[in-house]
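>>> Sequence first, predicted model second:
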Amino acid sequence: MYEIKRLENGLENIDGFYFGGVNSGFKKEGNDLGFIRSSEPVDISSVFTSNKFQAAPIRHFLKKRQNFRTNFILLNSKNANAMTGEAGINDIDEIFKNLSKNINLVNPVMSSTGVIGYRLKKEKIISAFDKFDFDSRDSNGVVGAIMTTDSFKKEIAVSVKFDDKKEFKIAAICKGAGMINPSLATMLCFILTDANISKPDMDELLKEACESSFNAVSVDGDTSTNDTVMLLTSRKSGVYDKEAFKEALKLITKELALMLVKDGEGATKVVEFNISGALNLKEAEHAAKALSNSLLVKTAIFGEDPNWGRIASTIGASGVECDEDKLEIYYDDVLVYDKFHKELDEKRELAAHQVMKKPSYTISCNLNVGDAQFSAYGCDLGHKYVSINADYRS
């Protein structure tokens, strides 16, 4: 048996890594250049954006031999180094060539976020290297270096403790608040662990965790060029259990994904769309995502309009198996539609409107044609919108 417990602070919980950030001049104030360093080369697993115009840092990473090990990640904000061609990749090599004068590098990796279409200002980055304390363990410093439109820092750490008192830990930092769509978000996420996990398990479990968290996130329908999730392990604890690691990693990635939802630019409400009674899991997921991405539904949430017709219309247009005489729609516990209540009377309309004024609530739709269920979570953004799809079962 094991217990997963939240820890205070962030990356500081993981032995074998060092991290920090400085201001290199990209931002007027606050850190804009950061690093994550390991005391020795470590395995690294990654998941990247599905955008075909992948940014130079991702292309630089993918040029390396398969299953390489690294001891250094350089991070920057304000400049995505995307759509910069081979020159953008060469800029990274030049930056690391200069950094190697300060510290020993093994297969260094770079990750960037910011404006697309501009070459990196290499001189600013290189001149900032002397400011780094490569032995620091400042989680706030590095998470600040990757924040752009984020309104709060996103970090989490957990311990996984077993009955024999042995334990391993996982911690992560993340950035992202806008331009978010399934196939990751405009986001960078770096996950560190001291678990004695194998590289194949790292690859398998990271991909699986992303599918039910970051790869189910949507804000405004755009998929970025720089989306990146990386997992590194120092193996310092010497402890590992696959099922426990799987559960803890999914907890971390889902919580970070929900932070992206809550930090959606202009967001004021978090809404759950729950589809139940669907023919199968695929149809439940499809209907829930249709609701979370519908312009009609977005504007209804922003305007606090309890018009159930927008919900029903979107489900019907999604192409899933459904029947108007079987459909049931609730706003929290307020019934707004079933075959006996096809007109929204004044009393129920007022009750539903009061639900929609709350900072968070659930719109539940039972299709009553099967047993599958899927929930999609979202928030209003005025004319923008964010949703995360997770928590599914059949």
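Alright, I've got the coordinates.

>>> make it CA atoms for all contacts and neighbour counts henceforth
Fine.

>>> Buried ones in the longest helix anywhere in the chain, by neighbour count?
Counting by DSSP state H, the longest helix found in the chain is helix 242-262. For helix 242-262, burial by neighbour count (16 or more other CA atoms under 10 Å) applies to 244-246, 248-262.

>>> Return the angle between stretch directions for the next helix or strand along the chain from that helix and helix 242-262.
Per DSSP states H and E, the first helix or strand lying C-terminal to helix 242-262 is strand 270-278. Angle of strand 270-278 versus helix 242-262, following axes from the mean of the first three to the mean of the last three CA atoms, to 10 degrees, is 120 degrees.

>>> Give me the next element, helix or strand, following strand 270-278.
Proceeding N to C from strand 270-278, the next assigned helix or strand is helix 281-293, under DSSP H and E.

>>> Go through that next one and flag the buried ones.
Buried-residue list, helix 281-293, by 16+ other CA under 10 Å: 281, 283, 284, 285, 286, 287, 288, 289, 290, 291, 292, 293.

>>> So which other helices or strands are in contact with it?
strand 270-278, helix 308-317, strand 372-381, strand 384-393 (3 or more CA pairs under 8 Å, 6 or more residues apart in numbering; DSSP states H and E).

>>> which other helices and strands contact the helix or strand containing residue 296?
Using DSSP H and E, residue 296 sits in helix 295-303. For helix 295-303, the packing partners by 3+ CA pairs under 8 Å, 6+ apart come out as helix 308-317, strand 372-381.

>>> right, so of those, which gets closest to residue 230?
strand 372-381 (24.2 Å; CA to CA).

>>> also this one, for the comparison:
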Amino acid sequence: MTMKRQTRESRRSIVRNAWKAAVGLSIGVLSTVAVAADPIRIGLVTTSTGPGSYLGGAEEQTIKLMAETINKQGGVLGRRIELVHYDDGTNADRARTLMQRLVTEDRVSLVIGSSTTPSTLSMADVATRGKVPLISMAGAKVLTEPLRPWLFVIPENDVMALGVMFDHLARHKLTNVALLSSTSGFGRAAREVALELSSKRGDVKVVADETYAAGDTDMSAQLTRIRGNAQVQAVINLDFGNQPAIVTRNHAALGIKAPLYLSHSTAAPKYPELAGPASEGARLAVPSLMVVEQLPDSAPEKAKALEFRNLYQASYKELPHGFHGYGYDALLVAVDAIKRAGSVDRQALRDAIEKTAGLAGVTGEYNYSPTNHGGYVPQSKLRMAEIRNGKFVLID
């Protein structure tokens, strides 16, 4: 056996053992004889291309790795997991079409997806009509309010993320803020939450409110107006994809002294890469996985996050970030529900997901209920970080 093959086999062994410990599978390692039963078909829609590719690419890679690992351990209920994967290309209409295909043609038992709020919203109605459980890797408040009986959310929602940000602003007496948000589905939803949160709290006041269209390539005009407002003590950009990097470069080029705060959806290594030196000092709420080594040992999520980081790094020779964690947790919730339901019946799986309690993931502990499809609300594992030398560094 060559050294290259030995290294590859060693990595695979690490991944198999780590996933087995994380999920708590009691099934023995699969022998050379393949699992005889029909596979469990799980639909997967990710935003792997287009402006949201840094979200969906990470989630796709993680879920495929974990499904392969589970299958090598014997599968679930003695059956292999078969992923039926499609890329929505950051296009909500395409996401809806793909969801319809998964429900009616591919006959999957449940669906994981998508990576962005607009795509997930377009899929949610199809899930309801087709009575198919949908586990979302997008987390905006509009996905769970109003509650949709067949939709369950993995990430922190924008209420939680902005709450962490507003707490930080208030602690540091940056109480007059400017909003600069995209008119995309995510941006509109986050803006509404920010305005509502500001009104309810009273300790952080919105003194400027600017927007830009999805696809705009220069936000200097909006930022110039913000710069001219002497009340502004901090600028909050609410968006995802490539545009926050443009906002960051415009903010720096205009010499705006008010610090720049970004949405939690920007918490990926791609952001400082795209924004370059202009990202220095930018602040945002990030999942624990982004700063796991900086967490105190007393942090309840540290052990789980370290475990996943190590197994992912062993396989891909790169560190995972928060969106990898959302993919990990989405499949974790699905596998846990299948095991408890003892079935792949769609209704049984929906009911099992809704009864999920105390399930520890790398993002948080998941506790769904008939009135809460937002996972681990109100316990958020988001923490404030600042970009320093291109890295995410924990701040108070």
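Structure's in. What do you need? Note that the coordinates shown come from a computational prediction; the quantities given were computed from them, not determined experimentally.

>>> Drop the TM-score for these two in here.
Comparison of the two superposed chains (TM-score structural alignment, normalised by the length of structure 1) gives a TM-score of 0.24, and 157 aligned residues with a CA RMSD of 6.9 Å.

>>> if we can go back for a sec, the buried residues of helix 281-293 of structure 1 into CSV, with extra columns for distance to residue 190 of structure 1?
What follows is these, written out as CSV (distance: CA to CA, whole Å):
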residue, distance to residue 190 of structure 1
281, 30
283, 33
284, 31
285, 28
286, 29
287, 32
288, 29
289, 27
290, 30
291, 31
292, 27
293, 28
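
>>> Tell me the one among these nearest to residue 193 of structure 1.
residue 285 (31.5 Å).

>>> In contact with the residue lying closest to the closest one once chain neighbours are set aside, which residues?
Leaving aside its sequence neighbours, residue 285 of structure 1 sits nearest to residue 374 (CA to CA, 6 or more residues apart in numbering; 5.3 Å). By CA atoms under 8 Å, 6 or more residues apart in numbering, the contact list for residue 374 of structure 1 reads 274, 275, 276, 281, 284, 285, 288, 389, 390, 391, 392, 393.

>>> Hmm, the third one is touching residue 376, no?
Read it as residue 276 of structure 1. No: counting by CA atoms under 8 Å, residue 276 of structure 1 stays clear of residue 376, with 11.5 Å between them.

>>> any residues in contact with both of those two?
Contacts common to residue 276 of structure 1 and residue 376, judged by CA under 8 Å, 6+ apart, are absent.

>>> quick revisit: remind me what the longest helix of structure 1 packs against, helices and strands.
Against helix 242-262 of structure 1 (3+ CA pairs under 8 Å, 6+ apart) you get strand 154-162, strand 167-175, helix 199-211, strand 372-381, strand 384-393.

>>> Among the ones you listed, which comes closest to residue 228 of structure 1?
Closest to residue 228 of structure 1 of those is strand 167-175 (CA to CA; 9.8 Å).

>>> counting contacts, what elements does the closest one pack onto?
So strand 167-175 of structure 1, by 3+ CA pairs under 8 Å, 6+ apart, packs with helix 139-146, strand 154-162, strand 188-193, helix 242-262.

>>> Go again with 6 Å.
strand 154-162, strand 188-193 (3 or more CA pairs under 6 Å, 6 or more residues apart in numbering; DSSP states H and E).

>>> hey, where'd the helices end up in the stretch 51-200 of structure 2?
Taking DSSP state H, counting those that start in this stretch as the test, the helices found in the stretch 51-200 of structure 2 are 53-72, 92-104, 117-130, 158-171, 185-201.

>>> Deepest-packed of the helices and strands packed on strand 167-175 of structure 1, please.
Mean neighbour count (mean count of other CA atoms under 10 Å) peaks for strand 188-193 among those, with a mean of 24.

>>> Would you mind getting the angle between it and strand 167-175?
170 degrees.

>>> Give me the residues contacting strand 188-193 of structure 1.
169-175, 227-233 (CA atoms under 6 Å, 6 or more residues apart in numbering).

>>> What about the residues you listed, which one has the most neighbours?
residue 175 (30 neighbours; other CA atoms under 10 Å).

>>> how close does that one get to residue 188 of structure 1?
Residue 175 of structure 1 sits 5 Å away from residue 188 of structure 1, going by CA to CA, to the nearest Å.

>>> the longest strand in structure 1 is where?
strand 33-48 (DSSP state E).

>>> got the residue ranges for the strands in structure 2?
Assigned by DSSP E, the strands in structure 2 fall at 40-46, 81-87, 110-113, 134-136, 151-153, 176-182, 205-212, 234-238, 260-262, 283-286, 359-360, 365-366, 383-388, 391-394.

>>> Tell me which of these lies nearest to residue 160 of structure 2.
Nearest to residue 160 of structure 2, of all the strands of structure 2, is strand 283-286, at 9.6 Å by CA to CA.

>>> Report all helices and strands that the closest one contacts.
Counting contacts by 3+ CA pairs under 6 Å, 6+ apart, strand 283-286 of structure 2 packs against strand 260-262, strand 383-388.

>>> Pick the most deeply packed of those strands.
Most buried among these, counting by mean count of other CA under 10 Å: strand 260-262, with a mean of 24.

>>> Which strands or helices does it pack on?
Against strand 260-262 of structure 2 (3+ CA pairs under 6 Å, 6+ apart) you get strand 234-238, strand 283-286.

>>> related to what we said a few turns ago, and the furthest pair within the contacts of strand 188-193 of structure 1?
169 and 227 (24.5 Å).

>>> okay, how far is it across stretch 42-61 of structure 2, tip to tip?
Stretch 42-61 of structure 2: ends 15 Å apart by CA to CA.

>>> For residue 86 of structure 1, see how far away residue 210 of structure 1 is.
29 Å.

>>> More neighbours: which of the two?
Neighbour count, other CA under 10 Å: between residue 210 of structure 1 and residue 86, residue 210 has more, with 21 against 11.

>>> Give me the distance between that one and residue 255 of structure 1.
On the measure of CA to CA, residue 210 of structure 1 and residue 255 of structure 1 end up 12 Å apart.

>>> Residue 93 of structure 2: neighbour count?
Other residues close to residue 93 of structure 2 by other CA under 10 Å number 15.

>>> What's the local residue count around the residue nearest to it when sequence neighbours are not counted?
Nearest non-adjacent residue to residue 93 of structure 2, counting by CA to CA, 6+ apart: residue 122, 6.9 Å away. Close neighbours of residue 122 of structure 2, defined as other CA under 10 Å, add up to 19.

>>> and residue 201 of structure 1, how many residues sit next to it?
14.

>>> Need the residues that contact whichever strand or helix holds residue 90 of structure 1.
Taking DSSP H and E as the criterion, residue 90 of structure 1 maps to helix 85-99. When contacts are defined by CA under 6 Å, 6+ apart, helix 85-99 of structure 1 is touched by residues 56, 60.
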